[in-house]
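Participant: Whatever this is, show me its structure:
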Amino acid sequence: MRVADSIGKLRSWRAQINPKWKVGLVPTMGALHAGHVSLVEAARKECDCVVTSIFVNPKQFGPHEDFHKYPRTLSADVELLGNKVDLVFAPEVSDMYPNEPMVTALVNGMEKTSEGASRPGHFSGVATVVAKLLNIVQPHTAFFGQKDAHQCIVIRNLIRDMNFPVQLEIVPTMREADGLAMSSRNRYLSPEQRKLAPILYQALLTAKNLVEKEQVYSRGPLVDSALRVLEQPGVTVDYISLASLEDGREIDLITNKHPLLLSGAIKIGTTRLIDNLIAQPL
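Facilitator: Got it, this is the predicted structure:
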């Protein structure tokens, strides 16, 4: 396994890869855990060559978010990846953004609801850096985790709308034994906060069961059922969302049997947690 710390080194390495090989890309921001490893393992099964990028992208953080606090653990990440990948791409911010970009990706629609409304500019920053990574690495397939479901919707539409010759593979969310979705931000939680953290999963599961077992198809009762679970000291609710898996738009009434995205974000202390589940109407 090699580490490339610049675009130039990555491209030199990429030029030497057998053109018949299938190349997989696993984009990450580092602080890797078992969830990231599951993405790498999925890529390894499908691809001849696997690249994992480690880059904390400043363009997807708002001015009052945790960009400077976000854990940077490159040495530990490289050790964890070991021989699971062929190359780690870990560029500096100055290499990815040598100047303030004149052209960035604009995400329509999703910037105004749920995760987009809570984090203005976030999806534009995600789409911009993913477009750059796809151009730089030139993978055949890119692997992302279902935990960041809204991000997956953005990237699926980015690939389609910008005609990237790339397949997108969405890998199921990895969870702790108590249901908490694995996340690099979980390390911010104190022991007491960690005990409380699975409550978001429990809230979304309550709403999912209403859809799938009791055929409750109206947004109001579904959101209210999740909010009742979240009525606990120490929990601040950001949003609970019922949305289309295709374009992330909010849904007021379920009128077909297409799978839906139930998602939410909460804060426990200063730590922001997100999660989602897919609900299948009967």
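Participant: can we go C-alpha only for contacts and neighbour counts from here?
Facilitator: OK.
Participant: and residue 91, helix, strand or coil?
Facilitator: State at residue 91, reduced to three classes by DSSP: H, G, I helix; E, B strand; the rest coil: coil.
Participant: Isn't it up against residue 8?
Facilitator: No. In this structure, residue 91 is not within contact of residue 8 by Cα atoms under 8 Å, at 9.8 Å.
Participant: Between those two, which is the more surrounded one?
Facilitator: Remark: of residue 91 and residue 8, residue 91 carries more neighbours, 20 against 13, as counted by other Cα atoms under 10 Å.
Participant: Show me the helices in the stretch 101-250 of the chain, by range?
Facilitator: 114-118, 122-137, 149-161, 191-196, 199-214, 219-229 (DSSP state H, counting those that start in this stretch).
Participant: Please provide the structure for the following sequence as well, for comparison with the first:
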Amino acid sequence: MKGFDMELLTSIDQAKQCVRAWKAQGCSIALVPTMGFLHDGHASLIQAARKICDKVVVSVFVNPTQFAPGEDFDAYPRDMQADSALCERLGVDAIFHPQADEMYVNQRAYCVVEQLTSSMEGAARPIHFRGVCTVVCKLFHIIAPDVAFFGEKDAQQLAIIKRMVRDLNFDIRIVGMPIVRESDGLAKSSRNTYLSPEGRRAACVLYRAICKGKSLIAAGMPADDLYAAMKAVCAEEPLCSLEYICLVDADTMQEIPIVAGNVVCCMAARIQNVRLIDNFWWSEHANA
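Facilitator: Here you go, the predicted model:
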């Protein structure tokens, strides 16, 4: 964007001063929280934010508190130069890129406790959502956005953040945006870069299972039968190690036996020891 000056904010004080100045001008603020290594999925959030609000802030912060020991915090892909170029191209007004010691004076001193985490990602990664909720809560206080944008690929995270906003009385509208996929159906993810060419081809089995599930769920297939059909698809790929398939209520994230109301069918699998998640959303009204 010619003549456009994007700000790089590395401290909390810088971010607060920047946002205060915008709000004094009557600007509305959008926040797109990310861990960086931005791809087309993030771009879709930024573009949606750009349409709704006067100013757009993208946070780029690989949050250490949502990674358990032995997870991929150190290996998580980072490319701040590419992230900055994409944000500038899309008209982002500021990137908030703090270091961990700026965000966490003492990591053990405080946390936001989450409630919708007894299954799926919460069971697989027990500390994950505590870290997610804590850092998002801090970002909300620092940036004070009017609207915040999250991807629907992380369905359980989206439901938890919506619940946190309601329970902690944040005056912030949460917008969930649809999954962005590669041409072969694989959901966009920074972790896709971990896959070898063979693993990348194998990972498409998740989308095949998703398509199978979509084709069966309209008939009101019971969850157990739906799981069996999707598991059979995954079993056709030797490199796929399925962790779970779960049909849940879109708001409560509680597992349900049949399709009723708004539901999400979530799944997680490992391909070459790379952990990938995917899902599809289903509404009786939208698909009637």
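Participant: Report the central residue of structure 1.
Facilitator: residue 148 (2.9 Å; Cα atoms, centre = their mean).
Participant: And the corresponding residue of structure 2 for it, how close does it get to residue 197 of structure 2?
Facilitator: Residue pairing (TM-score structural alignment): residue 148 of structure 1 is matched to residue 154 of structure 2. Per Cα to Cα, to the nearest Å, residue 154 of structure 2 is found 24 Å from residue 197 of structure 2.
Participant: Check residue 269 of structure 2 too.
Facilitator: 17 Å.
Participant: higher neighbour count, the two?
Facilitator: residue 269 (22 against 10).
Participant: so what's the more buried one up against?
Facilitator: Neighbouring residues of residue 269 of structure 2 by Cα atoms under 8 Å, 6 or more residues apart in numbering: 206, 240, 241, 242, 243, 244, 275, 276, 277.
Participant: Spatially, what comes nearest to the aligned partner of it in structure 1 if we skip its sequence neighbours?
Facilitator: In structure 1, the residue matched to residue 269 of structure 2 (TM-score structural alignment) is residue 266. Once flanking residues are discounted, residue 266 of structure 1 sits nearest to residue 237: 4.4 Å by Cα to Cα, 6 or more residues apart in numbering.
Participant: Tell me the residue in structure 2 aligned with that neighbour.
Facilitator: By TM-score structural alignment, residue 237 of structure 1 lines up with residue 242.
Participant: Count the residues that sit near that match.
Facilitator: 17.
Participant: OK, contacts around residue 8 of structure 2?
Facilitator: Contacts of residue 8 of structure 2 (Cα under 8 Å, 6+ apart): 94, 95, 96, 97.
Participant: Now check residue 165 of structure 2 against structure 1: what is it aligned to?
Facilitator: Using TM-score structural alignment, residue 165 of structure 2 sits opposite residue 159 in structure 1.
Participant: I figured its match was touching residue 166, is that so?
Facilitator: Yes. Contact criterion Cα under 8 Å: residue 159 of structure 1 and residue 166 qualify, at 6.9 Å.
Participant: Could you check what's spatially nearest to the counterpart of residue 46 of structure 2 in structure 1, not counting adjacent residues?
Facilitator: Using TM-score structural alignment, the equivalent of residue 46 of structure 2 in structure 1 is residue 40. In space, residue 40 of structure 1 comes closest to residue 26 once its chain neighbours are excluded; the distance is 6.5 Å by Cα to Cα, 6+ apart.
Participant: check contacts around the counterpart of residue 225 of structure 2 in structure 1.
Facilitator: Under the alignment (TM-score structural alignment), residue 225 of structure 2 maps onto residue 221 of structure 1. Residue 221 of structure 1 makes contact with no residue under the criterion Cα under 8 Å, 6+ apart.
Participant: Now with 10 Å, please.
Facilitator: Contact analysis of residue 221 of structure 1 by Cα atoms under 10 Å, 6 or more residues apart in numbering lists 207, 210, 227.
Participant: how deep is the equivalent of residue 203 of structure 2 over in structure 1 tucked in, by neighbour count?
Facilitator: Counting by TM-score structural alignment, residue 203 of structure 2 corresponds to residue 197 in structure 1. For residue 197 of structure 1, the count of nearby residues is 24 (other Cα under 10 Å).
Participant: was I right about residue 197 of structure 1 contacting residue 233?
Facilitator: No. Between residue 197 of structure 1 and residue 233 there is no contact under Cα atoms under 10 Å: 11.9 Å.
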